[in-house]
Every structure is written in structure tokens, then in C-alpha cells.
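> Predicted model follows, preceded by the sequence.
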Amino acid sequence: MNIIEDLRARDLINQMTDDEGLENHLNESRVTLYCGFDPTADSLHIGHLLPILMLKRFQEAGHRPIALVGGGTGLIGDPSGRNEERQLNEENVVQEWVKNIEDQLSRFIDFTDDQKGAKVVNNYDWLSKMSIIDLLRDVGKHFSVNYMLAKDSVESRIENGISYTEFTYMLLQSLDFLRLNQEEDVSLQIGGSDQWGNITAGLELIRRTSQEGEEVKAYGLTVPLITKADGSKFGKTAGGAIWLDEKKTSPYEFYQFWVNADDRDVVKFLKSFTFLPLEEIDELAKEVEERPEQRVAQRRLAEEMTKMVHGEEALNQAQRITHALFNGDIKELTKEEVEVGFKDVPTFELEESEKGLIDLLVEANISSSKRQAREDISNGAIYINDERQQDLKYFIDENDRIDDAFTIIRRGKKKYFLIKHV
């Protein structure tokens, strides 16, 4: 199975230019391709994973990927897929974000020093040196306004307005493709489905600037927009975006995102995001149909994704936290694991070495009053480190501390509270 056949089998192709020509091109030679990533934040998120993993798939198939980090275009703003103008960020901030993104990309793509190997490029290196006259004469003259207005990224913004800054973004991305085509022998650009207009504009620029009679080998391919069966946006949770930076989204949270995948989505996610053989994915699909309550496919998905993005050690930690929370083994967690697993629960700092449970429940706002605290304890609603406590005279002391740092109190089935000993 060649790369295009594999991508089709995984439903990873949204659009292609010259389907047969591109497939033959990939079968006949080692192709250099690129995908761009604009630094719009200090980290990439899982919405970027699909194009990143596409570069990885092509590399594993023997082709040469180039990851373009848009230090230049990131200062302008891509109107694609947006209903409103992007906020412009300061140049020094964007360039700092560029470094972060380059580091994150290196987790997935094997960048080497070999001239023939994969590489990262920053379009700030050439766009910042270009004058407005050069841009208008060498690029702008090849595009009519009517052509640009017809692109979805522009047309969809006309009614609400689009600045000239974002209107010209298409020219800059087209120039990137042309430059990489000329200097790095890039013949394929890939991207998300919202990039189709920008990609085809780049192909148009390459065609228009080629010598008469010269054979032009340049192609475009986009991946589909990932959607969730329940209608919610992929990559978003109640806490916000799922980031690739472990400081913004912990490996445990990352693991939980995938392990909580809907039964209707999990097979699609396995095909799109993992490198598991299709035969294995078919077997996991049977598990979903026959034993959905065991969530075998979800756990496999979460394992593969967490290990790929954060590494084996982070996966092990995420699994330990998950096991502890769902099997009542909270006392086995380390201080660091408690901080990760309970970072979003209400926290109360306790200075005393010991404290009456009733008083602590009230002071930490776990129970609304001493009367309510007594009722909660008597009714068996209070758990200390996942062990039920019904003694009204109970004192929290050093024996209740996890790693000499925390005590976890649960009220009812799901309301957790973190007591931090200071």
C-alpha cells in the first residue's frame, strides 16, 4: 500500500490537485513537501496534530518533509476559517513562539543535519527582507482582485469586513510555496481543508512564474476537518483547548481527552491520529461494537497519543493517576501526581498539624455549616483519601497526608477537595 492508498484508507484526504498525477509523482520519486504552522500562541494544540502527523506519515513513507513556521505570516494573520480579524501580536512575542513551535515539531518529525533530511524553516527569514515594491511587482501582479475575492477565506469575510492586511495573506503564503519550490525542490504543499484556497493560489503563482514550456510539478493536498459526533468542537473541553505543551495541558489531562472519546468517534480518531495498522484498528472497532463498556479502543487511543506526544514516562504517570482515581488507590500517588490529577479542584491550605474534621469541612467550604458537616459525616458522604469516614470526632493529622503534602476529601460521589498542608 503506497502513501496515498494508506491516506485514503484512513479517510485523511479532503482534496487533491491532479489526483493521478500526484500519486504517480509520489510513487516515482522521493518528494519534498511542506506544511506551514503560524505562531498564533505559545504552543500548538491538537487541532494542529493532523497536518503534523501527515508530515510524519510522508517521512515514514520515504519522502522529505519541511515544516514551515510562519514567523512572518504570523505577524499578518490568516483569515482562513475565521469570522473576525486576528489580533496582531508584537514581533518579539511571535518570534519567541516560533522557538516553542519548532521544539514541539521536533517531537514528531526527524530533523537531521543532512542537506537531504527534513528541516524547519521560518518564513520571517525571507519575508522580512522583502520590500513592499518587490511584493507588489513580483507577486501581486500575478493575482487579479477578482481571483482573490473568489477564495473562500476572503469571500466569507466580505460581509463583515476584512482588512487589507489579512486580504494579502494569500500572497505571502503563495510566495512561501514558490520560494520553497525553487530553493528546496518542494513539489507538494499540505494543510487543513481551510487552506485549500491558499494552496491553490501558490500553485497558480508557481505556474505563472515558470518558464514557457517548462513542466510544472507542483501539487496540493488537504486533510479533512475533524468533527465530533456530538457536535462539539474537536480539541476543546470545558477547560479550553488541548495543548501540546505539558505545562498548559498536563499529560494526564491529555490522556483523559482521548480516553473519553465518544464510541462514535474513537475508530475515526484511531485511523486519523495513530500509526496503528488498519487491521488492528478493525479489531478495535469490533470491541467498540461488542463490548463498548470496556472502552478498549479508547484506552488504546489514549495510550498511543499520550506516548507519541509526551513520551513513555508521562504516559505511565497518566495511567497511574487514572488508575488511582478510579480504583480508590489515591494514597499511592506522589505529591506531583496529586498536583496534576487535582489541579482544578477547590484547594484549602491548612496550617495546623491536626484539625477536627467537622471544623475543616466548614472552613474549607466543603460543608455549608457544622450541622451539615455532621450530617455529611453521619450519612457516609465524606471520604478521606477515598476511605469513608463516619467518626464525628475524627481529626485530620499527619497520618492522612499523601506524600506529607496533601489530603484529598471527597463529598458524595464526585465532589473532590484538596487540602494542602503548609
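Sure thing, it's come through.

> Could you use CA atoms for every contact and neighbour count after this?
Fine.

> Name the residues of stretch 269-280 that are buried.
Phe269, Leu270, Lys271, Ser272, Phe273, Thr274 (16 or more other C-alpha atoms under 10 Å).

> Can you get me a residue count around Lys415?
As a burial measure, Lys415 scores 12 neighbours (other C-alpha atoms under 10 Å).

> let's bring in a second one:
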Amino acid sequence: MSNIYDILVERGFIEQATHEDEIRELLDKESVTFYVGFDPTGDSLHVGHFVQVMVMMHMQKAGHKPIALVGGGTAKIGDPSGRSDIRKMLTEEQLDKNVRGLTNQLSKYLNLDRENGYAVNNKDWLDDLKYIEFIRDIGKHFSVNRMLTAECFKSRLEKGLSFLEFNYMLLQSYDFLELNKRYGCKLEMGGNDQWSNIIAGVDLVRREEQKQVYGLTFKLLTTSEGKKMGKTESGAVWVDPDKTSPFELYQYLRNIDDADVENTLAMLTFLPMEEVRRLGNLEGSEINKAKEILAFEFTKIVHGEEEAMNAQKAAKALFSGGNDMTNIPSTEMEKAKFEDGIGLLALMTELGLTASNGEARRLVKQGGVSVNDEKITDFKKEITLEDFVDNKLLIKKGKKKYHQVIVK
């Protein structure tokens, strides 16, 4: 299977396409310039963004040219897609800092040397737009009735959609038109929440330039329960190592649910799909090997092989009782206490990890408790001698608090 479109479908990326057969044929016969937009609401990418980055890397490996557009212009308005409230407005200085941060990160993963790919900021053409001319020349192509049926505006209409936000679709469509004129861009790609904006851009280029261009959307990275991945109780899982360390990133992937392993391996690594399917089908404790491979491969993509190896070593040392365990609080307990089992909630409270069983229960429900590196979802779990490895048990509370139980 050599067609990049088929590869993206097989790996579970693609959700919608404006012209599926034509896009597949186009990607097969020529080097296509395509773009993906990134909203600079922060100065770092997070794990959720990495679906777009992985698609761009797959596309560039197949000989296509990415345009990484960071929206320093459109962010002054804020994308209403998927939101029920208006976005917080950032200052020009904040936006410029965020644009630099995202562009620097994207340049690590993509070749944006202006020959094989481009990094652009739509502030360069949006800041100088003349409003009357823009509304006359571009606004005439947009039906207000049709815009109001767009998914990206529906949730905002309930609380009140500002005229400021209503302009967003026009500006994102204008980006596609501008990139088509400047770079010959023929394809816009984005998350599935961008579908209305993407088809509006395809339509605008056709009306203004009489050219056929295309759009497609990716599935968001979600758990088997439909929740967005890349969030923890303490916030987003960032690409910036100062915000989320390589070890924390590794541990986040290492602790995902069994049901999410195959999908995440397909979307966040370059492992062949035969290997992805093999690892995803492992059962019982074997699935932990698949999670370790996932965590290592993704950390390697984000931070490089050395940092991935360091993260893996630290995780193994933490679990096996290596040198890194010296600073972790430990409690020695009698084996007899665990022969009939002791409730996890009671154990956590006895060890001083929580003030009460109620607090421990809430933590488990929020996904904030792991035992021997396995996230616990059942607050009724009983800890028995079978849970111990070499007479040791490691309980993790939240992101950074560990406690080791040693039986004698």
C-alpha cells in the first residue's frame, strides 16, 4: 500500500473528505502543497495537536509539501468552533510569543525550509486587509443563511454569537485563497471541528480563482469512551519539556487504557500497521509491553531517542526499585495483612496518601491513582499479595506522588 491517502485511512486519521477519489488520485500523481492551521492560544503544542503533526509528517515523507500556518491574525478573533463561550483575547505581544513557540516546535518535526515546506503566519496578509474591499470582494461569496447552519456556529448561537466571531469563517477561507495564490496550495487539512470552515475555503477558491481545491478532516485523538486524549487532572500534556517533562509524557502514554492502545499506536507512531495490530491484540499483562513501546516511540518522536531512553530507564527504575527509589517514601508492612486482601482506599489512607477513604475514592474516579504503573478505575479494588512484585508495591497518586509498600 503506497498511496498516502490509503495509509492515512488505514491508520485511522481521516474522517471527512470533499472529493475522496480525486484527492487520492491527486496525491498519487504529483507532489501536493497542503496546509494545516494551528491556533496560537498557547506557546506550545500538546498531545492533541500531534494528530495534525503526524499527518503532516506522513505526508512530507510521501513527497508532499506542508504549509504550517500559525494563525497570528485569526487568533485576534478566535475560532468559535466547538465552543460555547467567547475566547479570551490575547495581546499582540502574547500572540507573537505564542506564534514563535509553535513555529519553532513545528520546525523540529517538519522540514520548513521554503523548498520542502513552509512556515507562515496569516498575520502577514490579514493585518493589512482593507475592510470595505474585503467585505465587497470576499463577503459576497458567503450566504449568511448557510453560515448559520454550520456546526461551528451552532453551540455559540445559544449564548450569542458575536459579529467578531462570525467573521472567522471568512478569514480562514481567505487563508486558503491566499495560500493557493502564493504557494499553489491545493489541499486544506484540519481537525473534524474545522469541516465547515474547510468546505467554505474550498468554495471560495473555486468562486474566486475558478480552481478546484480540496479539503479533508482528521479524527480527534480520543479514548474508547470518546473523551479527548492529552488531558490530565492537572491540565494538558504538553510538547514543551519545561511544561511536561519527557518522563511525564512517557508515563502518560504508558498509563493509557488497554482499549486505547491500538488506535494510539496507529496515530502517534510510525510503526507498521501489522505491528500495531499485533501489539493492540495483546492481552492481560502482555498489553503493558505494547504500552511501553507506544510510550517509547512517541517520546522518541517528540523529544528524540536519548530522552526517550532516559524516560524509559527512569520508569523501569522507579518500578523495579532502582536508584531512583531512594527518595520515595516507603512503608514496611506484614505479609499477613494482605493475605485476605485490603481495600485500596483504606491502604492509601493508612499510608497517609489521602486524608480519608472518600478522598481516595474521588482520586480513583478521576483517574489519579496507579498501582505498579497501572491506572486503577475500580475504587473497590482489593490489594493482595498477588499485586506485589519482589515483595514491593508502588502506589502513585496524581502526577508526582509515589509511595512504596514493602512486605516482610
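Alright, I've got the coordinates. Worth saying up front: this structure is predicted, and the values here are computed from it rather than measured.

> quick one on the thing from earlier: would you reformat the buried residues of stretch 269-280 of structure 1 as CSV and include distance to Gly192 of structure 1?
Output for the buried residues of stretch 269-280 of structure 1, formatted as CSV (distance: C-alpha to C-alpha, whole Å):
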residue, distance to Gly192 of structure 1
Phe269, 16
Leu270, 18
Lys271, 17
Ser272, 13
Phe273, 14
Thr274, 18
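
> Redo the residues you listed as a markdown table? Include secondary structure.
Shown next, in a markdown table, are the buried residues of stretch 269-280 of structure 1 (DSSP: H, G, I helix; E, B strand; the rest coil):
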| residue | secondary structure |
| --- | --- |
| Phe269 | helix |
| Leu270 | helix |
| Lys271 | helix |
| Ser272 | helix |
| Phe273 | helix |
| Thr274 | coil |
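
> farthest-separated two in these?
Checked with C-alpha to C-alpha, the buried residues of stretch 269-280 of structure 1 reach their widest spread between Phe269 and Thr274, with 7.5 Å between them.

> list residues touching both of the two?
Residues touching both Phe269 of structure 1 and Thr274 by C-alpha atoms under 8 Å, 6 or more residues apart in numbering: Leu301.

> Asn198 of structure 1 and Leu172 touch, don't they?
No: with contact defined as C-alpha atoms under 8 Å, Asn198 of structure 1 does not reach Leu172; the gap is 9.2 Å.

> between the two, which one's more packed in?
Legend: neighbour count by other C-alpha under 10 Å for Asn198 of structure 1 and Leu172, higher for Asn198 (25 against 20).

> Secondary structure element for the more buried one, which one?
helix 196-209 (DSSP states H and E).

> once aligned to structure 2, how far is that helix on average?
Superposed on structure 2, helix 196-209 of structure 1 shows a mean distance to its aligned partners of 0.6 Å (mean C-alpha distance after the TM-score superposition for structure 1).

> residues of that helix that come out buried?
Trp196, Gly197, Asn198, Ile199, Thr200, Ala201, Gly202, Leu203, Glu204, Leu205, Ile206, Arg207.

> Could you measure from the residue nearest the centre of structure 1 over to Ala229 of structure 1?
Taking C-alpha atoms, centre = their mean, the centroid of structure 1 lies closest to Ile46, which sits 1.2 Å from it. Separation of Ile46 of structure 1 from Ala229 of structure 1 (C-alpha to C-alpha, to the nearest Å) stands at 17 Å.

> What of Glu349 of structure 1?
41 Å.

> Also Gly117 of structure 1?
39 Å.

> Next: Ile321 of structure 1.
For Ile321 of structure 1, the distance to Ala229 of structure 1 - C-alpha to C-alpha - is 28 Å.

> now swap in Asp185 of structure 1 and tell me
On the measure of C-alpha to C-alpha, Asp185 of structure 1 and Ala229 of structure 1 end up 40 Å apart.

> what residue of structure 1 matches up with Met267 of structure 2?
Under the alignment (TM-score structural alignment), Met267 of structure 2 maps onto Ser272 of structure 1.

> Excluding chain neighbours, what is closest to its match?
Arg10 (6.0 Å; C-alpha to C-alpha, 6 or more residues apart in numbering).

> residues in contact with that neighbour?
Lys268, Lys271, Ser272 are the contacts of Arg10 of structure 1 under C-alpha under 8 Å, 6+ apart.

> Quick check: the nearest residue in space to the second one that is not next to it in sequence vs Ile226 of structure 1, distance?
Leaving aside its sequence neighbours, Lys271 of structure 1 sits nearest to Arg10 (C-alpha to C-alpha, 6+ apart; 5.1 Å). Look at Arg10 of structure 1 and Ile226 of structure 1: by C-alpha to C-alpha, they are 12 Å apart.

> ditto for Leu33 of structure 1
On the measure of C-alpha to C-alpha, Leu33 of structure 1 and Ile226 of structure 1 end up 22 Å apart.

> So which residues of the stretch 151-300 of structure 1 form strands?
Taking DSSP state E, counting those that start in this stretch as the test, the strands found in the stretch 151-300 of structure 1 are 186-192, 219-223, 236-237, 240-241.
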